[in-house]
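Student: Quick one, structure for this:
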Amino acid sequence: MPTPTNLTIRQQSKILEIAFDDGAAFSIPFELMRVYSPSAEVKGHGPGQEVLQVGKRDVGIEGVEPVGNYAIKPLFTDGHQSGIYTWDYLYKLGKEEAALWQDYLQRLHSAGFEGDSGRAPGTVLPGAQSKPHACGHHH
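Tutor: Okay, the predicted model is just below:
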């Protein structure tokens, strides 16, 4: 399992930068982390129980607590602090960012909250084309 070699919280641009020892590096927006929080209050207690998170486009992270040496617990400015993000999960968020945004925007749209995300539908995701990164190579 890849381990992070570097982790930086960028308060201004609202992204978490994380680099892994397999060479992968991601910039994960706080909003994405928040709406895909692994906590029970977001995930629900089974498939189909997910709670759609809306209005999180401006959410910040005021701090991060380490959880053992396998995860972090971000302290979000909206008071959400129960998500435990494992390295594995952060890796997945970074790797699948484009698909996850698509899915989230789709769900906002279905619920009638279109435009409620900082990602307007149809926007090209930052970094989608620009930087080369390790793509799907399993070591």
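
Student: contacts, neighbours, all on C-alpha from now
Tutor: Will do.

Student: how close does the residue positioned nearest the centre of the chain get to I84?
Tutor: The centre of the chain sits closest to M33, judged by C-alpha atoms, centre = their mean, with a distance of 2.7 Å. M33 is 11 Å from I84, where distance means C-alpha to C-alpha, to the nearest Å.

Student: how about the strands in the protein?
Tutor: Using DSSP state E, the strands found in the chain span residues 4-10, 15-20, 25-29, 61-67, 71-76, 85-86.

Student: can you list those strands in CSV and add mean neighbour count?
Tutor: Converted to CSV, those look like this (neighbours: other C-alpha atoms under 10 Å):
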stretch, mean neighbour count
strand 4-10, 15
strand 15-20, 18
strand 25-29, 21
strand 61-67, 14
strand 71-76, 19
strand 85-86, 20
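
Student: Report the buried residues of the helix ranked longest in the chain.
Tutor: If you go by DSSP state H, the chain has its longest helix at helix 97-110. Residues of helix 97-110 classed as buried by neighbour count (16 or more other C-alpha atoms under 10 Å): E97, A98, L100, W101, Y104, L105, L108.

Student: To compare against the first, here's the next sequence to fold:
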Amino acid sequence: MNAPIPTDIKLHQKSRFLEISFEDGARFELPCEFLRVYSPSAEVQGHGPGQEILQVGKQAVGITEIRPVGNYAVCPTFSDGHNSGIYTWEYLYHLGANKAQLWDEYLAKLAATGI
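Tutor: Down below sits the predicted model:
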């Protein structure tokens, strides 16, 4: 099942978050750090299950540019130079709908490594 299509995407550079509103009425505020550590790129996710690379030191990262990818995604450029993640509407909706759980999982991984 495909996620709803965004009706509005706003980048708040000063506060470093992306605000996304969807056609079903859902609205998410996704911090740039959260988007960066959950980038769908192979650089972050690896090329298969278990190959994920834990991203550290991304607290101050921002987004400097957002490029559309067809009618199905965006590709942000982060202030640390990362620009290879293509965020589909479905993936952005997933991140927004599961932000609390995903963030807790990320913090637990950091804690487990002593960071």
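
Student: equivalent range in the second structure for the longest helix of the first structure?
Tutor: Counting by TM-score structural alignment, helix 97-110 of the first structure falls onto residues 99-112 of the second structure.

Student: just stretch 63-82 of the first structure next, same as before
Tutor: The aligned range for stretch 63-82 of the first structure is 65-84, by TM-score structural alignment.

Student: starting at the chain centroid, how far to that stretch?
Tutor: 10 Å (C-alpha atoms, centre = their mean, to the nearest Å).

Student: ok, back up a step: ok, which of the strands of the first structure comes nearest K43 of the first structure?
Tutor: For K43 of the first structure, the closest of the strands of the first structure is strand 85-86, at 12.8 Å, according to C-alpha to C-alpha.

Student: average distance between the closest one and the second structure?
Tutor: Mean deviation of strand 85-86 of the first structure relative to the second structure after superposition (mean C-alpha distance after the TM-score superposition for the first structure): 0.2 Å.

Student: correct me, but the residue nearest to the centre of the first structure touches L93?
Tutor: Yes - between M33 of the first structure and L93 there is a contact under C-alpha atoms under 8 Å: 7.5 Å.

Student: Could you find the counterpart of P2 of the first structure in the second structure?
Tutor: Aligned partner of P2 of the first structure by TM-score structural alignment: P4.

Student: now swap in Q49 of the first structure and tell me
Tutor: Checking TM-score structural alignment: Q49 of the first structure goes with Q51.

Student: how close does the nearest residue to that match once chain neighbours are set aside sit to Q13 of the second structure?
Tutor: Of all residues not flanking Q51 of the second structure in the chain, Q45 sits nearest, at 6.4 Å (C-alpha to C-alpha, 6 or more residues apart in numbering). Applying C-alpha to C-alpha, the value for Q45 of the second structure to Q13 of the second structure is 25 Å.
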